[in-house]
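Student: My questions are about this predicted structure, shown below with the sequence.
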Amino acid sequence: MSTFAAKDSPTNLVELSVSELSGSIKRTVETAFDHVRVRGEISGYRGQHSSGHAYFCLKDDRARIDAVIWKGTFPRIRFRPEEGMEVIATGKVTTFPGSSKYQIVIESLEPAGAGALMALLEERRRRLAAEGLFDQARKRPLPFMPHVIGVVTSPTGAVIRDILHRITDRFPVHVIVWPVKVQGEGSGEEVAAAIRGFNDLPTDGPVKRPDVLIVARGGGSVEDLWSFNDEAVVRAAADSRIPLISAVGHETDWTLIDHAADIRAPTPTGAAEMAVPVKAELDAQLASLAARLRGCASRHMEHRRQAVRALVRALPSLDQLLALPRRRFDEAAAGLGRGLERTTVVKRRSLEQATGGLRLELLANRVAERRRFIGEQILRKERCLERHMLKEHSRVSRAATALSALPARLTGHLQRERQHLTSLMRHADTAVSHALTKNRSLMGAQDRILQSLSYKNVLKRGYAVVRDAEDRPLTRAAAIGAGQALAIEWADGRVSAVAGAEAATVPPPTPATEVPRKKPKPAAVSEPPKQGSLF
């Protein structure tokens, strides 16, 4: 329908598409405004986009225009844009056909006059001070005698020569210079990187870490010193772990790094004087202190010597000091023999009481329990071995049955496996036989030990055991009464006997050596034990 209307229209205007019209407007605007300078206030600035470009607006009290700084142009901008900052932007005007908008592509940016620059400086100072970067509590004292000094400055100016000359005159130390630009584009980033670089040096690396830093520059205008008002430089100085001296400009010049530094020097030469002491003055002071120290030491030794002489006169003689210990020693030596006799009597009584509680039945019962335990262990092991052998025989039989069902092409392999299994069975039988033999030998050795402890071996040497009617062994003649029935056991048998009248005439033990004897308890079993103790 649009084509039909165009044919019927009496006008001679050329028909354009939207893209053609937008492109024509773009070329016209870019040709007419290819290089302009615009003054306005930055609005809507949020920093660089993830793409690296920066988008914001420039406005005044009646209008506004969109602005963009491309990623490649941003590093060349001398002043970083900030919200509310009045600037003068230089660039070209272009349009964006996708939304029918026009914008200025900024190629350079600068503050709108010295008044605006100072306002920006004051606003930045207040903001950083509010963060606590200028607090006195953050500042560190300078080392009294640094070994290494780091200097951040231009390597070609007169500042570095003044610093080196002053340090050499006062106290020669090792100086490391980190060359940077102190004016112009990118100088602030270089100064901040130099401060952080000195702080990142290892303490034991090939390049020694400085004990103090000096950031120095000669005098100049506000624009010349603007790099030292950069926020990155101020933050690097505040974060420095190494004490930092700021020596930027003359005595009347103040920059933001002066507030963040640990100490401000009026000039670079003054910074060198603050960093190191005067060696000649130190030598003179050391000589004076050494003389005073020698005098004090001499007087102190004389006072000590007099005090020792006075103490020596007050000390008692050697005989007086040793009289009391010598008397205590004599008394202890005199009582040593009596104490030894009393200790012997007490120990003898304790031994008799302990031996009185030993009975033959206890050892016999323990031997019998041990023999039963060993017999049970032997039976348990024999049953375990039998079950294991039956299990192995069953497993081998099942394996042989399974192997016989394999194809004929595995006959040779099965024959080798069968021979290996037969060998393993022989080895198992041999191991079981050896284990049984070893256990029998062990049991025999233990039985021989038990037999050697049996009282019957003592009877074979001609001794006899006298027992009462309750079959308890009698160890003392005083325990036998006249007419008491006795049983005397020799190695080949027992004989019954009756105690005669002579047994009653045996004198009883004296009270000093008599051991109280508890009333014997009846035997637990009526059958006499087969083994006993040598006691």
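Tutor: Nice, thanks for sending it over. Residues are numbered from 1 along each chain as shown.

Student: For the rest of this, base every contact and every neighbour count on C-alpha atoms.
Tutor: Fine.

Student: Walking through the chain, point out its strands one by one.
Tutor: 36-43, 54-59, 64-69, 86-96, 101-111, 148-153, 174-179, 212-217, 244-248, 263-264, 465-467, 485-490, 493-498 (DSSP state E).

Student: Show residues contacting the second one.
Tutor: Yep, that's strand 54-59 we're talking about. With contact meaning C-alpha atoms under 8 Å, 6 or more residues apart in numbering, strand 54-59 is reached by 39-49, 64-71.

Student: run the last query once more with 6 Å
Tutor: If you take C-alpha atoms under 6 Å, 6 or more residues apart in numbering as the criterion, strand 54-59 is touched by 40-45, 48, 64-69.

Student: and the angle for it with strand 36-43?
Tutor: 100 degrees (axes from the mean of the first three to the mean of the last three C-alpha atoms, to 10 degrees).

Student: do you know how far the closest residue to Ala236 other than its chain neighbours is from Val465?
Tutor: Spatial nearest neighbour of Ala236, excluding adjacent residues (C-alpha to C-alpha, 6 or more residues apart in numbering): Ala192 at 5.6 Å. Ala192 is 109 Å from Val465, where distance means C-alpha to C-alpha, to the nearest Å.

Student: The structure to be compared is supplied as follows:
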Amino acid sequence: MSEMIPTDSKSNVAEYTVSEVSGALKRTVEDAFGHVRVRGEISGYRGPHSSGHAYFALKDDRAKLEAVVWKMTMSRLKFRPEEGMEVIATGKLTTYPGSSKYQIVIDNLEPAGAGALMALLEERKKRLAGEGLFDQDRKKRLPFMPLTIGVITSPTGAVIRDILHRIADRFPLHVLVWPVRVQGETAAAEVTNAVEGFNALPAGGAIPRPDIVIVARGGGSLEDLWGFNDEALARAVAASTIPIISAVGHETDWTLVDMVADVRAPTPTGAAEFAVPVKAELESTLAGLSARLKACMRRSLDRRRETLKATARMLPSPDQLLALPRRRFDEATSRLGRGLEVGTERKRAQLGALRLQPQLLSRRIADARKLVDRDLARAQAALRGRVGEQRRNFARLSGRLRHEPIERRQRLLRESLALLARRHGQAMALKLERLRNRVDQTERLLATLSHQGILERGFALVSDLDGNLVTRAAELSSGTALTLRFADGTAGAVATSGEARPRPRTSAKAPKPGGQGTLF
């Protein structure tokens, strides 16, 4: 006790300050309860304060005890405290002079037996199962040949070495490791962030997005694996778009992560075996399939080759196929020369029979003019008849339509007659123009075909005394009298050399005008 404060009071009772009383009580409580184990239910837990300390209370059915867990102790706890959990707290009692309260400063916190944790676990399991997070139809299939595998585990344990070694033995590929704590207060939050972080990676980004994620941890007690029973972590795994393999603990250990994951592996090594196939086995399988494919192709080619040979034996040879066309071609070739000669002679005889004379063309032009004059006379007669008929119709209609204005009917008839006259005039003009064009074309053809134009260019027609044209010098003999026709008249001449030969005659009958010969 501190020294008493003198007082002028007549009482002999000692007086103390509030601080003295609070300090005395604090020392008394700490000396009497320096190390205690308290069993109770957590109440008022809201998680760590911003300073890292946690404040809550332990209670039973009759009393309540304030509790505090300092920041350094929180990081060493094996599991995270939760509201309503029954725990056993180890620490010392002390007082808090600022509020005249006593509290327990907890050094260690553990569940009050496995039954409490199991009860809490069963309650979470029922709630998540009711939401359908454990259903098989929502679980995703693992890709057969992943390119990148993400692993969420501790970077310092044996688990990551086993996984990497197993993947390297089976099928070496790219592995991304997201280091996390797998035990303690922050384990669940770190694993949750890792799962969400892998899902947030963009496809084709600088960091490749994993095709499979493995959540792994070694074995341990229920308290050691309690972080993987976190509800937030279970929901993050269920919401993952990347297939997740859970490998938490040994084969007999079960957590909520195992139930919501797409595939549960009994061990971390088993997870690596689920994730990748054996490269040697794939190569062996491919080699076997390749050998079978080559054998099948050889057998198929052999069968097709035999079928082709059998079909080829049934087909005729090229000589047999071309024998008949070749014979026809040879026969046509042999007839071609003779047919050409015969056709030429026929065309020559047909041309010789044609006599293009100016008198003939002039007669045709005169006939065409007569036809034009006849059509013109007929058109004029038809016009006069049509006009007379219209006049008679007009007179008849005038008698019938006495009540109509005569002037209007006369005007309409005059307009009709004028229209007919214009149409007749146009028709006659068109007809005459067409006939005139035909006459002009005939005159141009006459000028083109007439020999008079050729004579104007200095040529002459040679004929004998009988009027037959002489076209070859071989047809003349010395002393033969000839007649030379020039553009402006005729003159006589005598051949001074040459030998008279008979005019060649063809035995082939000239084809009819307009007919066509054949080469065969």
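Tutor: Right, received. Where do you want to start? Just so it is clear, the structure is predicted and the values come from calculations on it, not from any experiment.

Student: what about Ala192 and Val465 of the first structure, which has more around it?
Tutor: Each of Ala192 of the first structure and Val465 has its neighbours counted (other C-alpha atoms under 10 Å); Ala192 has more, 22 against 18.

Student: wait, isn't Val105 of the second structure in contact with Thr90?
Tutor: No. In this structure Val105 of the second structure lies outside contact range of Thr90 using C-alpha atoms under 6 Å: 8.3 Å.

Student: So between these two, which is more surrounded?
Tutor: Val105 (21 against 18).

Student: Grab the longest helix from the first structure for me.
Tutor: With DSSP state H setting the assignment, residue counts place helix 360-404 as the longest helix in the first structure.

Student: now the end-to-end length of stretch 207-218 of the second structure.
Tutor: 27 Å.

Student: Of all the residues in it, which ones are buried?
Tutor: The neighbour-count check on stretch 207-218 of the second structure (16 or more other C-alpha atoms under 10 Å) flags Pro208, Arg209, Pro210, Asp211, Ile212, Val213, Ile214, Val215, Ala216, Arg217, Gly218 as buried.

Student: Please tell me I have it right and the third one contacts Gly150.
Tutor: Yes. Under the criterion of C-alpha under 6 Å, Pro210 of the second structure is in contact with Gly150, at a separation of 5.4 Å.

Student: The second structure: helices as residue ranges?
Tutor: Ranges of helices in the second structure, per DSSP H, are 18-32, 71-74, 114-130, 158-170, 187-200, 231-238, 256-260, 268-275, 279-314, 318-353, 358-400, 406-449, 452-456.

Student: got a list of contacts for the second one?
Tutor: Residues outside helix 71-74 of the second structure that contact it (C-alpha under 6 Å, 6+ apart) are Gly52, His53.

Student: That helix vs the first structure, average offset?
Tutor: After superposition onto the first structure, the mean distance of helix 71-74 of the second structure to its aligned counterpart is 5.2 Å, using mean C-alpha distance after the TM-score superposition for the first structure.

Student: And that helix, how far out from the chain middle?
Tutor: Helix 71-74 of the second structure sits 60 Å away from the centroid of its parent chain (C-alpha atoms, centre = their mean, to the nearest Å).

Student: returning to that earlier point: please identify the most buried of the helices of the second structure.
Tutor: helix 256-260 (a mean of 25; mean count of other C-alpha atoms under 10 Å).

Student: Quick check: that one compared with the first structure, mean distance?
Tutor: Counting by mean C-alpha distance after the TM-score superposition for the first structure, helix 256-260 of the second structure comes out at 1.3 Å.

Student: Which other helices and strands does that helix contact?
Tutor: Of the remaining helices and strands, none touches helix 256-260 of the second structure by 3 or more C-alpha pairs under 6 Å, 6 or more residues apart in numbering; DSSP states H and E.
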